[in-house]
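S.K.: My questions concern the predicted model and sequence given below.
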Amino acid sequence: MILIPNRLKEQFVRMKTAKNSILIKITLVLTLSFSIGTPTQAQPEVLPSPSVEMWGEKKDQLNQSYKRWLKLKEQCKGNYSYDIKWSSWTGFGNTTTIVVRGNQIIERRFESYGAPHPDGRPIDENRWTERGEFIGSNPKGHPPRTIDDLYREAISLTGKPVPQFYRGVIRFNKEGLLLSCYIQDTRIADDAPIKGVNITSISLGSESLPKEKQAKPTFEQWVTNGKKIPDGMMFIGGSPWFNETTGKKREPVEVYEMIYGKNVKPAPFKPIRPPFNPNKRKTFPKHWGEPPKRQTRDLRPLPGGYGMGSGTLARWIQENLDRDKNRSTQPD
């Protein structure tokens, strides 16, 4: 049952009196339509689900690249290295270098750098090198893996479809070797993490072998070559150029002395005369008699292998040697 307001009833009575039934019906219809009308609810929009991406021909390119790698690896006899660089949009980053010789990892180098300082101080750096049984002991840096391991990871990754909201990336260098094969979440704008392989560069041959330890440079040579910090050298605080105790920048000579030690000039050479000890000298022949008791205070080598002694003793020995020689040459 529909309730009609009193105001409408009064209008209805007036209209009935005026015998205008048609107008009454129209008024009632319009009133009822506005009073009982219900709004319609909007249906939510259904978004189409993103399609699943497949690797397609990229997978075939990866297989061809792996065959190419096997040939080049044989040519360089398993001697190579590769770099993995990463940097953030805020300015910091790191580089890991894996060195392989004879298909075995022999070295892992790591270098990180911080964002530039507003006050102009040198960028903070951290470097270290692992060799032998210590390779892989530091949790930082890219894990020590050969390129064969990276190819196996890439082949396994391309054997599965790319998940929703992700993109698949594959890149090769000029030689056709694998540089990147990973998936990345497209919903993350900055520094989105990746899953897979991402190499920066590959070096084949003897260039990848570690350099021999170089001789200590002079301060002038070190400055001329750009004041470089040796690989693998670490400093508390990150950078040797800033003194955290004083809050001031170190001078180049201070940094050089921290790396190579102070250049202390050696003291001038002073010959040390052995002390005269007649008890340790070989004995004189008995027929020479006793050596002179009064001798000069100088010290010189004595003839005949009798050690060191004064000039007086040297003349006495030489006279006896000459006398013995003359006796041996005289006829019997």
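M.R.: Structure received.
S.K.: only C-alpha atoms for contact and neighbour calcs from this point on.
M.R.: Fine.
S.K.: in what helix or strand does Tyr182 lie?
M.R.: strand 178-185 (DSSP states H and E).
S.K.: residues in contact with that strand?
M.R.: 62, 65-66, 151, 154, 157, 162, 165-173, 192-201 (CA atoms under 8 Å, 6 or more residues apart in numbering).
S.K.: if you set the cut-off to 7 Å instead, what comes out?
M.R.: Contacts of strand 178-185 with the rest of the structure, by CA atoms under 7 Å, 6 or more residues apart in numbering, involve 65, 154, 165-173, 192-200.
S.K.: Narrow these to those that are buried.
M.R.: Buried subset of the contacts of strand 178-185 (neighbour count, 16 or more other CA atoms under 10 Å): 65, 154, 165-172, 194, 196-200.
S.K.: Does anything pack onto whichever helix or strand comes after the strand holding Tyr182? Which helices or strands?
M.R.: The helix or strand immediately downstream of strand 178-185 is strand 194-198, counting by DSSP H and E. Counting contacts by 3 or more CA pairs under 7 Å, 6 or more residues apart in numbering; DSSP states H and E, strand 194-198 is packed against helix 147-158, strand 178-185.
S.K.: if we can go back for a sec, grab the two from the buried ones among the contacts of strand 178-185 that are most spread out in space.
M.R.: Greatest spacing in the buried ones among the contacts of strand 178-185, by CA to CA: Ser65 and Phe165 (27.3 Å).
S.K.: quick one, helices of the stretch 151-300 of the chain?
M.R.: Taking DSSP state H, counting those that start in this stretch as the test, the helices found in the stretch 151-300 of the chain are 219-224, 252-260.
S.K.: Which is the succeeding secondary structure element to the last one?
M.R.: Same thing as helix 252-260. strand 300-301.
S.K.: any idea how far Trp128 is from Val13?
M.R.: 101 Å (CA to CA, to the nearest Å).
S.K.: what do you get for Asn173?
M.R.: 94 Å.
S.K.: and the helices of the stretch 151-300 of the chain as TSV, adding distance to Pro116 and mean neighbour count?
M.R.: Converted to TSV, the helices of the stretch 151-300 of the chain look like this (distance: least, CA to CA, whole Å; neighbours: other CA atoms under 10 Å):
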stretch	distance to Pro116	mean neighbour count
helix 219-224	22	13
helix 252-260	20	15
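S.K.: Alongside the first one, take a look at this:
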Amino acid sequence: MRSFKLLHKFLFLSLIFVSFSSCSSDDKSGNENEFVGESGINSSESKELWLSLKSTNNDSYEYTIETVSWTGFATSTTIKVEDGEVVSRDFMSTQPQEENPAETEIVEEYLENGSDLGTHESGADILTIDELYSLCFAEYLTVDTDSNLIYFNTTSEGVINTCGYVNKDCADDCFVGFKLTDFTWL
């Protein structure tokens, strides 16, 4: 049983490493803090595309940010934005069952909207995509590239979906930033 748990953790860590390795954006496009994602769209182009797309779509959308730890603990937060204002946050966290690690159990879940937005501590911050761009440009794309791997990517239409970094000396749960696993216009 112990060897199964170790194998499960090894496979899980390998999956996380491969997924982050495929998103690394060491390719800079001339500007010191401008990065090109796998989509071929750089950070400045992405921001310009976003401004146009949000106008076309009435600044109404929904996105999900997920996190996964090497221990199997995972979270999912869905933020819904209508006319540029966050209207709801839906959160769930899970962990492997102790008796059957291949299965998960819900640790916490909630839905916030209206006046109760922000009443729970857990979950992704209540941010619009505009605020995620600001956070990305100010906090994540500006870290020292000698000691950190920087990750930046967009959807095929150019909307930011990954921005963050990993310290090169860190071993477990090292990603600082955000990764959207789903984005939908409303």
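M.R.: Great, that's in hand. A quick note: this is a predicted structure, and the numbers were derived from the prediction, not measured.
S.K.: right, and out of the buried ones among the contacts of strand 178-185 of structure 1, which lies closest to Gly114 of structure 1?
M.R.: Taking these together and measuring to Gly114 of structure 1 by CA to CA, the closest member is Thr200, at 19.5 Å.
S.K.: Now which residue in structure 2 aligns to the closest one?
M.R.: Using TM-score structural alignment as the criterion, Thr200 of structure 1 maps onto Thr181 of structure 2.
S.K.: which parts of stretch 133-148 of structure 2 are buried?
M.R.: Tyr133, Leu135, Cys136, Phe137, Tyr140, Leu141, Val143.
S.K.: before we move on, what about stretch 23-37 of structure 1?
M.R.: Residues Ile24 are the ones in stretch 23-37 of structure 1 that count as buried (16+ other CA under 10 Å).
S.K.: Then stretch 129-145 of structure 1?
M.R.: Quick answer for stretch 129-145 of structure 1 (16+ other CA under 10 Å): Thr129, Glu130, Ile135, Gly136, Gly141, His142, Pro144.
S.K.: Over to stretch 169-188 of structure 1?
M.R.: 169-172, 176-185.
S.K.: what's the lengthiest strand in structure 2 aligned against in structure 1?
M.R.: In structure 2, assigned by DSSP state E, the strand with the most residues is strand 85-96. Under TM-score structural alignment, strand 85-96 of structure 2 corresponds to residues 104-115 of structure 1.
S.K.: Give me the buried positions along the matching stretch.
M.R.: Quick answer for stretch 104-115 of structure 1 (16+ other CA under 10 Å): Ile105, Ile106, Glu107, Arg108, Arg109, Phe110, Glu111, Ser112, Tyr113, Gly114.
S.K.: quick one: the longest helix anywhere in structure 2 to strand 160-167, angle?
M.R.: Counting by DSSP state H, the longest helix found in structure 2 is helix 2-21. Following axes from the mean of the first three to the mean of the last three CA atoms, to 10 degrees, one obtains 120 degrees for the angle between helix 2-21 of structure 2 and strand 160-167.
S.K.: next SSE after helix 2-21 of structure 2?
M.R.: helix 43-56.
S.K.: and Lys73 of structure 1, which of the helices and strands packed on strand 194-198 of structure 1 is closest to it?
M.R.: It is, among those and with distance given as CA to CA, helix 147-158, at 9.6 Å.
S.K.: Alignment lookup: Ser69 of structure 2 to structure 1.
M.R.: Checking TM-score structural alignment: Ser69 of structure 2 goes with Ser88.
S.K.: How about that match, nearest residue that isn't a chain neighbour?
M.R.: Spatial nearest neighbour of Ser88 of structure 1, excluding adjacent residues (CA to CA, 6 or more residues apart in numbering): Asp191 at 6.4 Å.
S.K.: The one you found -> structure 2?
M.R.: Checking TM-score structural alignment: Asp191 of structure 1 goes with Asp173.
S.K.: I figured that match was touching Ser69, is that so?
M.R.: Yes - Asp173 of structure 2 lies in contact with Ser69 (CA atoms under 7 Å); the separation is 5.8 Å.
S.K.: rewinding a little: which pair of the buried residues of stretch 169-188 of structure 1 spans the longest distance?
M.R.: Taking CA to CA, no two of these sit farther apart than Gly176 and Asp185, at 26.2 Å.
S.K.: circling back to that earlier point, which one of the buried residues of stretch 169-188 of structure 1 is nearest to Lys9 of structure 1?
M.R.: Asp185 (68.0 Å).
S.K.: And the closest one, how far from Lys25 of structure 1?
M.R.: Distance from Asp185 of structure 1 to Lys25 of structure 1, by CA to CA: 66 Å.
S.K.: Same question for Arg315 of structure 1.
M.R.: Arg315 of structure 1 is 162 Å from Lys25 of structure 1, by CA to CA.
S.K.: related to what we said a few turns ago, mind listing what the match of Thr200 of structure 1 touches?
M.R.: The contact partners of Thr181 of structure 2, by CA under 7 Å, 6+ apart, come to Thr64, Ile65, Glu66.
S.K.: want to try a markdown table for these, with distance to Phe20 of structure 2 and neighbour count as columns?
M.R.: As requested, these are exported to a markdown table (distance: CA to CA, whole Å; neighbours: other CA atoms under 10 Å):
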| residue | distance to Phe20 of structure 2 | neighbour count |
| --- | --- | --- |
| Thr64 | 18 | 21 |
| Ile65 | 15 | 21 |
| Glu66 | 13 | 19 |
